[in-house]
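Engineer: sequence unknown, structure follows:
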């Protein structure tokens, strides 16, 4: 069996793409099962309900020597323990090529699109002539709209727009209502502890000589976090110290104003001035390059 999973602290693209990839592989005669490396957030739960699909089970067993297929990441730092000892068979991603290596050639697709789900749709329909069923189409549509913030993010491409146009008729949902519900769920922060908020969408990176984690919270209003910033910053300091990181950063992105405020904590516990990043929403395409340029 092939173990299919995305990165730790999974977002909607990581979960939805893992589910559809496992089904696509199984349909090709390669039995596969999707797994998750963390809790399901409100937005992903919304997409799963709309698709009528259960969430993948959490991956708790050792991976040593297993056959694995990765989606939505290629950085070893974002994967589970034991990943280096696995037999990597394939990879579908839309980020920069990360630090993972393989002992033998793999099936790999990495393209500059807004979502792994967009690339997966291209592979299924254009390379394998497969038509997604209603459940698969809803998972893919939700993941694309999530990662591109309803196609308004700088990461959105013409390929993403074509995928959305093709998938929408297959889903049997009202497009506007589906997107509205998704964005409400995306910006819902109810029920999270400070640590839970930080881990809601968290990724670890190695940039030059620095190791850092960058969390992102998408909000509908800057006031959503007003009363929670102090405990969040305390949690960031604790995490930076316990994980021996150079920095822990939190990008608070207002999806209505298209504006991000970047909070930064250094290893010595120092909080750097809050950095306003007007016009930026994408961690991958805008925020991370800004961080890289100002760390060096």
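Structural biologist: Ah, there it is. Source: prediction; values computed, not measured.
Engineer: Could you use CA atoms for every contact and neighbour count after this?
Structural biologist: Noted.
Engineer: What helices and strands are in contact with the longest helix along the chain?
Structural biologist: Secondary structure of the chain per DSSP state H: the longest helix is helix 12-27. If you count contacts as 3 or more Cα pairs under 8 Å, 6 or more residues apart in numbering; DSSP states H and E, helix 12-27 packs onto strand 2-5, strand 32-36, helix 42-51, strand 67-71, helix 116-122, helix 134-147.
Engineer: who touches it?
Structural biologist: Helix 12-27 has contacts (Cα atoms under 8 Å, 6 or more residues apart in numbering) with 4-7, 31-36, 41, 43-44, 47, 55-56, 70-72, 115-117, 120, 124, 136, 139-140, 142-144, 146-147.
Engineer: For those, which PyMOL command selects only the ones that are buried?
Structural biologist: Buried subset of these, written as a PyMOL selection, criterion 16 or more other Cα atoms under 10 Å:
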select buried, resi 4+5+6+7+32+33+34+35+36+41+43+44+47+55+56+70+71+72+115+116+117+120+124+136+139+140+142+143+144+146+147
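Engineer: Return the residues in contact with residue 277.
Structural biologist: 259, 260, 261, 262, 287.
Engineer: Number of residues surrounding the fourth one?
Structural biologist: Look at residue 262: counted by other Cα atoms under 10 Å, it has 21 neighbours.
Engineer: One more: the third one?
Structural biologist: Residue 261 has 19 neighbours, counted by other Cα under 10 Å.
Engineer: likewise the second one?
Structural biologist: Summarising burial for residue 260: neighbours were counted as other Cα under 10 Å, giving 27.
Engineer: Pull the distance from stretch 131-148 to the chain's centre.
Structural biologist: 14 Å (Cα atoms, centre = their mean, to the nearest Å).
Engineer: I'd like the helices and strands packed on helix 12-27 as CSV, with distance to residue 87 appended.
Structural biologist: Formatted as CSV, those follow (distance: least, Cα to Cα, whole Å):
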stretch, distance to residue 87
strand 2-5, 10
strand 32-36, 14
helix 42-51, 28
strand 67-71, 5
helix 116-122, 21
helix 134-147, 26
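Engineer: nearest to residue 235, of those?
Structural biologist: Nearest to residue 235 among these is helix 42-51; the distance by Cα to Cα comes to 21.3 Å.
Engineer: orientation of the closest one relative to helix 12-27 in degrees?
Structural biologist: 40 degrees (axes from the mean of the first three to the mean of the last three Cα atoms, to 10 degrees).
Engineer: what helices or strands is helix 42-51 leaning on?
Structural biologist: Going by 3+ Cα pairs under 8 Å, 6+ apart, helix 42-51 lies up against helix 12-27, helix 134-147, helix 175-186.
Engineer: Redo the ones you listed as a markdown table? Include distance to residue 219.
Structural biologist: Shown next, in a markdown table, are the helices and strands packed on helix 42-51 (distance: least, Cα to Cα, whole Å):
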| stretch | distance to residue 219 |
| --- | --- |
| helix 12-27 | 16 |
| helix 134-147 | 13 |
| helix 175-186 | 8 |
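Engineer: how much space between residue 289 and residue 280?
Structural biologist: 11 Å (Cα to Cα, to the nearest Å).
Engineer: between those two, who's got more neighbours?
Structural biologist: Taking other Cα under 10 Å, residue 289 and residue 280 do not tie; residue 280 has more neighbours (22 against 12).
Engineer: Second structure follows, compare the two:
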């Protein structure tokens, strides 16, 4: 029998990779033959965390291949998953996002909670199974929580995330705030990246009404550095819309120090974006004060706007 593949979403962030590593390890301790894989290469932020805790990056796959059984973490929507997701048997899902565009032929284990990070839920699963969390696994789970909550600044962050991170930091033997800031800054080096790479670092597609919306997010400590490349970014976003069939492409550049974001929009209908955020786009841009979370402060608002 082939291994059970455990993976997060396409264009994986630190939680998609970290939760996959942690959940695969837990399942292995429980007697399952699991392997953590990734649907893309780790970002600089994620690689920083992997290197710090001396973990190997999971191998990158596009299809499940010979594997017939899979487990999903940090996502459930099929368009964000592995290419042949409709052809495999989903044994389990652990997630903290909305549930949409998801169905299975067989019963499965499904754990979804409204917390800031999937790894917060995975820590609970370790405790429920009475399995100890190794230092390295604690470190990558901690990194995931720091990333998803922007070191607790995101509105998605809950008391459970803070408590989990505090516990994991002790197990990983790191100073939570010192390590967290260093890790987040490691992911903000954008100057050496092409427009294509920058727009694909952390991007997800969402069906909204009858439209296909692509939303990319990058973290930075210098919004000007991002928008000095506006013309190049707009050209690339327009090409992606044409090639991939997106109606609308949004780039959210988030200042991790100021906890604000600036929005760049290419495609139509732009009036839906203006309605969603109660703003007016100027030169295809708008400042979104206090917005840092795509999951809680962008996707729901856009979804509502497209349904009206």
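Structural biologist: Structure's in. What do you need? None of the values given here were measured: they were computed from a predicted structure.
Engineer: Flag every buried residue along stretch 286-297 of the second structure.
Structural biologist: 286, 287, 288, 290, 291, 292, 293, 294, 295, 296, 297.
Engineer: now, which of those lie within strands?
Structural biologist: Among these, the members falling in strands (DSSP state E) are 286, 287, 288.
Engineer: out of those residues, which one sits closest to residue 171 of the second structure?
Structural biologist: residue 288 (36.7 Å).
Engineer: residues contacting the residue nearest the centre of the first structure?
Structural biologist: The centre of the first structure sits closest to residue 11, judged by Cα atoms, centre = their mean, with a distance of 4.0 Å. Neighbouring residues of residue 11 of the first structure by Cα under 8 Å, 6+ apart: 40, 41, 44, 200, 201.
Engineer: Is residue 251 of the second structure within a helix or a strand, and which one?
Structural biologist: Taking DSSP states H and E as the criterion, residue 251 of the second structure maps to strand 248-255.
Engineer: For that strand, what is the distance to the chain centroid?
Structural biologist: 14 Å.
Engineer: How about the contacts made by the aligned residue in the first structure for residue 54 of the second structure?
Structural biologist: Taking TM-score structural alignment, residue 54 of the second structure has residue 52 as its aligned residue in the first structure. By Cα under 8 Å, 6+ apart, the contact set of residue 52 of the first structure is residue 135.
Engineer: at 10 Å what do you get?
Structural biologist: Applying Cα atoms under 10 Å, 6 or more residues apart in numbering, one finds that residue 52 of the first structure lies in contact with 46, 134, 135, 136, 138, 139.
Engineer: Can you lay out those residues as JSON lines showing distance to residue 106 of the first structure?
Structural biologist: Below are the contacts of residue 52 of the first structure laid out as JSON lines (distance: Cα to Cα, whole Å):
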{"residue": "46", "distance to residue 106 of the first structure": "33"}
{"residue": "134", "distance to residue 106 of the first structure": "30"}
{"residue": "135", "distance to residue 106 of the first structure": "28"}
{"residue": "136", "distance to residue 106 of the first structure": "24"}
{"residue": "138", "distance to residue 106 of the first structure": "28"}
{"residue": "139", "distance to residue 106 of the first structure": "25"}
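Engineer: Tell me the counterpart of the residue nearest to the centre of the first structure in the second structure.
Structural biologist: By TM-score structural alignment, residue 11 of the first structure lines up with residue 13.
Engineer: In stretch 174-190 of the first structure, which residues are buried?
Structural biologist: Counting neighbours by 16+ other Cα under 10 Å, stretch 174-190 of the first structure gives 178, 179, 182, 183, 185, 186, 187, 188, 189 as buried.
Engineer: Stretch 205-212 of the first structure now?
Structural biologist: 205, 211, 212.
Engineer: tell me the contacts of the last one?
Structural biologist: When you say that, I think you mean residue 212 of the first structure. 203-206, 240, 243-249, 265-267.
Engineer: Relative to the second structure, what is the average displacement of the lengthiest strand in the first structure?
Structural biologist: Counting by DSSP E, the longest strand found in the first structure is strand 210-219. Once superposed with the second structure, the aligned residues differ from strand 210-219 of the first structure by a mean of 0.8 Å; criterion: mean Cα distance after the TM-score superposition for the first structure.
Engineer: residues in contact with residue 101 of the first structure?
Structural biologist: Neighbouring residues of residue 101 of the first structure by Cα under 10 Å, 6+ apart: 74, 75, 76, 84, 88.
Engineer: wouldn't the first one be in contact with residue 80 here?
Structural biologist: Read it as residue 74 of the first structure. No: Residue 74 of the first structure lies out of contact with residue 80 (Cα atoms under 10 Å); the separation is 11.8 Å.
Engineer: Name the residues contacting each of those two.
Structural biologist: 6, 7.
Engineer: Pick out whichever of these two has more residues nearby.
Structural biologist: residue 74 (23 against 17).
Engineer: do you know how far the more buried one is from residue 32 of the first structure?
Structural biologist: Distance from residue 74 of the first structure to residue 32 of the first structure, by Cα to Cα: 19 Å.
Engineer: what's the closest non-adjacent residue to residue 144 of the first structure?
Structural biologist: Distances taken as Cα to Cα, 6 or more residues apart in numbering place residue 115 nearest to residue 144 of the first structure, at 5.4 Å, with adjacent residues excluded.
Engineer: my bad, residue 40 of the first structure
Structural biologist: Here the residue nearest residue 40 of the first structure, using Cα to Cα, 6+ apart, is residue 10, at 7.1 Å.
Engineer: my read is the one you found is in a strand, agree?
Structural biologist: No: using DSSP: H, G, I helix; E, B strand; the rest coil, the assignment for residue 10 of the first structure is coil, not a strand.
Engineer: With residue 55 of the first structure as the reference, measure out to it.
Structural biologist: 12 Å.
Engineer: Ok, residue 164 of the first structure next?
Structural biologist: 22 Å.
Engineer: for residue 89 of the first structure, same thing?
Structural biologist: 23 Å.
Engineer: How about residue 228 of the first structure?
Structural biologist: 29 Å.
Engineer: does residue 170 of the second structure sit in a helix, a strand or a coil?
Structural biologist: helix.
Engineer: Aligned to residue 84 of the first structure, what sits in the second structure?
Structural biologist: Using TM-score structural alignment, residue 84 of the first structure pairs with residue 86 in the second structure.
Engineer: do the same with residue 40 of the first structure
Structural biologist: In the second structure, residue 40 of the first structure lands on residue 42 (TM-score structural alignment).
Engineer: So its match sits against residue 201, correct?
Structural biologist: Yes: if you go by Cα under 10 Å, residue 42 of the second structure and residue 201 touch, sitting 9.0 Å apart.
Engineer: Need the residues touching each of those two.
Structural biologist: With Cα under 10 Å, 6+ apart as the test, residue 42 of the second structure and residue 201 both reach 11, 12, 13.
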